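Student: no sequence for this one, just the structure:
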């Protein structure tokens, strides 16, 4: 692999410098990702709290025993606005990828956090479908699995680049199938999508981690701090998406529906 060839051709001092820089780079990637996760979680929890009430006088539609959608919740989840909420994160991530080269590091980081906020609004509906306990348990399981997979991608000597094309093709098929199933509402297709989704994003977590590492090692000698800053943000975005999607697909299996 390129990373090992690059490191192997430099001296001990340069190798130590690259290793130190790589650790700092990965710490930044995980730090950015963690902040984005906090924004997403806080937004999802806050929005769901505004969308649901136990006061029948303030509710406009009953969704469970003693629980009602507020007018805000009705607008967000049961009006045409729901399509905007659903697809806005997808639009933003494509816009972000297209605009990253024209943005400053600060603007790119702000865009990333705005995207995390939009994702939180989009995911807020899970609190209406699943119990808070099962959401928390699934999040913990996802975090443990993600940590293990990312650690594997960082430490393995095996070249995972060959899996990249396969995983990306699978991801495209998964997106198409998910969009189609919005209209078909097939439980069998939903189960298949969830099972395949877990496998794809488990693989992408390891692959993306190794790719972030390789990209840094191959370009560290340039010393372009703006490029490195943007690379950290894009790496954080990749791992953030891996985590979110792994969590959502696992939730389909592990989540307990609200009564």
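Tutor: Structure received. All of these numbers come straight from a predicted model, not from anything done at the bench.
Student: Every contact and neighbour count from this point should use C-alpha atoms.
Tutor: Fine.
Student: quick one: stretch 219-238 to chain centroid distance?
Tutor: 19 Å (CA atoms, centre = their mean, to the nearest Å).
Student: Check which residues of it are buried.
Tutor: 220, 227-238 (16 or more other CA atoms under 10 Å).
Student: Of the residues you listed, which belong to helices?
Tutor: 227-238 (DSSP state H).
Student: can you redo the residues you listed as TSV with distance to residue 47?
Tutor: Converted to TSV, these look like this (distance: CA to CA, whole Å):
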residue	distance to residue 47
227	35
228	34
229	31
230	30
231	31
232	29
233	26
234	27
235	28
236	24
237	22
238	25
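Student: Kindly indicate which of the residues you listed lies nearest residue 51.
Tutor: Lowest distance from residue 51 to those (CA to CA) belongs to residue 237, with 27.8 Å.
Student: if I pick the closest one, what's in contact with it?
Tutor: Going by CA atoms under 8 Å, 6 or more residues apart in numbering, residue 237 touches 33, 112.
Student: Please tell me how far it sits from residue 209.
Tutor: 11 Å (CA to CA, to the nearest Å).
Student: before we move on, what about residue 217?
Tutor: 13 Å.
Student: Beyond the lengthiest helix in the chain, next helix or strand please.
Tutor: Assignment by DSSP H gives helix 12-51 as the longest helix of the chain. Once the chain leaves helix 12-51, the next helix or strand it forms, by DSSP states H and E, is strand 52-53.
Student: Quick one: list the elements packing against that following strand.
Tutor: strand 67-69 (3 or more CA pairs under 8 Å, 6 or more residues apart in numbering; DSSP states H and E).
Student: Determine the set of other helices and strands touching the strand it packs on.
Tutor: Using 3+ CA pairs under 8 Å, 6+ apart, strand 67-69 sits against strand 52-53, strand 61-64.
Student: Centre of the chain to it, how far?
Tutor: 29 Å.
Student: Give me the next element, helix or strand, following that strand.
Tutor: helix 71-77.
Student: now the helices: where do they sit in the stretch 101-250 of the chain?
Tutor: 105-123, 126-129, 132-155, 162-184, 187-219, 225-254 (DSSP state H, counting those that start in this stretch).
Student: that older thread, look at residue 217 and residue 209 and report which has more neighbours.
Tutor: residue 209 (24 against 20; other CA atoms under 10 Å).
Student: put this beside the first:
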């Protein structure tokens, strides 16, 4: 019978720090890949024309993105770590292709302003989610229901074309992803603190990828809503 080993508080903290660092590193990689590909795609008029002037291509990309998120979320425990990582990278790349439109619609000053506003808001929410003693579980459920509501409202507003509803959706969506950022950060903290001592490297990587995906989605959606606020046509 093998002797039972216990980790010191320092060892536990080191394991937690390593996991959290991995989550944010992968989120940063995903955001960087999305940003670089979005700008690179915008620089190739033939490619942007293919994506946005060909409904089948654009819709196909959106469906592929949704499918990747669904598969990652529902099958992460059964897939290999390398597969999960590859799917996250592919998703980030596809999102870069579809987000290239922002460089055609918004001025660079608006894009940079929205990015820095998003980064600051995201950082503040992450810090709150990490340090708060309040259980944010109920808030996470409430925010998710609110997200479903704004999605339905957005679809309805396609037909109504209401300016008032447009701005209401914008502010509500910002509030929702502010809450989800804090909620997801707290979940990642709990995941890091409750990892078994004998957890394998593969399970750690998959947990980090899922955490990165949630934070990535929070950041991207918050950024897109911030862009609406900063507005401004192209230079």
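Tutor: Happy to help now that I have it. All values reported here derive from a predicted model rather than from experimental measurement.
Student: tm score of chain vs chain?
Tutor: Scored by TM-score structural alignment, normalised by the length of structure 2, the superposition of the two chains gives a TM-score of 0.90; 229 aligned residues with a CA RMSD of 1.9 Å.
Student: how many neighbours does the aligned partner of residue 165 of structure 1 in structure 2 have?
Tutor: Residue 165 of structure 1 maps onto residue 141 of structure 2 when the alignment is built from TM-score structural alignment. For residue 141 of structure 2, the count of nearby residues is 13 (other CA under 10 Å).
Student: again, but for residue 109 of structure 2
Tutor: 15.
Student: which one in structure 1 is aligned with it?
Tutor: In structure 1, residue 109 of structure 2 lands on residue 133 (TM-score structural alignment).
Student: just residue 190 of structure 2 next, same as before
Tutor: Per TM-score structural alignment, residue 190 of structure 2 is aligned with residue 214.
Student: How about residue 19 of structure 2?
Tutor: Aligned partner of residue 19 of structure 2 by TM-score structural alignment: residue 25.
Student: Tell me who's in contact with residue 138 of structure 1.
Tutor: Counting by CA under 8 Å, 6+ apart, residue 138 of structure 1 has contacts 247, 250-251, 254-255.
Student: For residue 100 of structure 1, which of the helices and strands packed on strand 67-69 of structure 1 is the nearest?
Tutor: strand 52-53 (36.9 Å).
Student: can you tell me which residues contact residue 41 of structure 1?
Tutor: Contacts of residue 41 of structure 1 (CA under 8 Å, 6+ apart): residue 120.
Student: now it: how far from residue 129 of structure 1?
Tutor: Distance from residue 41 of structure 1 to residue 129 of structure 1, by CA to CA: 16 Å.
Student: Likewise for residue 195 of structure 1?
Tutor: For residue 195 of structure 1 relative to residue 129 of structure 1 (CA to CA), the value is 19 Å.
Student: Aligned counterpart of residue 194 of structure 1 in structure 2, please.
Tutor: Using TM-score structural alignment, residue 194 of structure 1 pairs with residue 170 in structure 2.
Student: Skipping adjacent residues, who's closest to its match in space?
Tutor: residue 225 (5.8 Å; CA to CA, 6 or more residues apart in numbering).
Student: What about residue 169 of structure 2, how many residues nearby?
Tutor: So residue 169 of structure 2, with other CA under 10 Å, has 20 neighbours.
Student: quick one: it from residue 108 of structure 2, how far?
Tutor: From residue 169 of structure 2 to residue 108 of structure 2 the distance is 24 Å (CA to CA).
Student: again, but for residue 48 of structure 2
Tutor: The value you get for residue 48 of structure 2 to residue 108 of structure 2, if CA to CA is used, is 18 Å.
Student: Which one's more surrounded, these two?
Tutor: Neighbour count, other CA under 10 Å: between residue 48 of structure 2 and residue 108, residue 48 has more, with 21 against 16.
Student: Counterpart of that one over in structure 1?
Tutor: That one, residue 48 of structure 2, aligns with residue 73 by TM-score structural alignment.
Student: That match contacts residue 49, doesn't it?
Tutor: No - here residue 73 of structure 1 does not reach residue 49: they are 9.2 Å apart, not a contact under CA atoms under 8 Å.
Student: Just the buried positions in stretch 130-148 of structure 1, please.
Tutor: By neighbour count with 16+ other CA under 10 Å, stretch 130-148 of structure 1 contains the buried residues 130, 132, 134-135, 138-139, 141-142, 145-146.
Student: Using JSON lines, please lay out the residues you listed together with distance to residue 161 of structure 1.
Tutor: Output for these, formatted as JSON lines (distance: CA to CA, whole Å):
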{"residue": "130", "distance to residue 161 of structure 1": "36"}
{"residue": "132", "distance to residue 161 of structure 1": "38"}
{"residue": "134", "distance to residue 161 of structure 1": "35"}
{"residue": "135", "distance to residue 161 of structure 1": "33"}
{"residue": "138", "distance to residue 161 of structure 1": "29"}
{"residue": "139", "distance to residue 161 of structure 1": "28"}
{"residue": "141", "distance to residue 161 of structure 1": "26"}
{"residue": "142", "distance to residue 161 of structure 1": "24"}
{"residue": "145", "distance to residue 161 of structure 1": "21"}
{"residue": "146", "distance to residue 161 of structure 1": "19"}
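Student: Return the closest of those with respect to residue 4 of structure 1.
Tutor: residue 146 (24.5 Å).
Student: wait, what's in contact with the closest one?
Tutor: Per CA under 8 Å, 6+ apart, neighbours of residue 146 of structure 1: 202, 205, 243.
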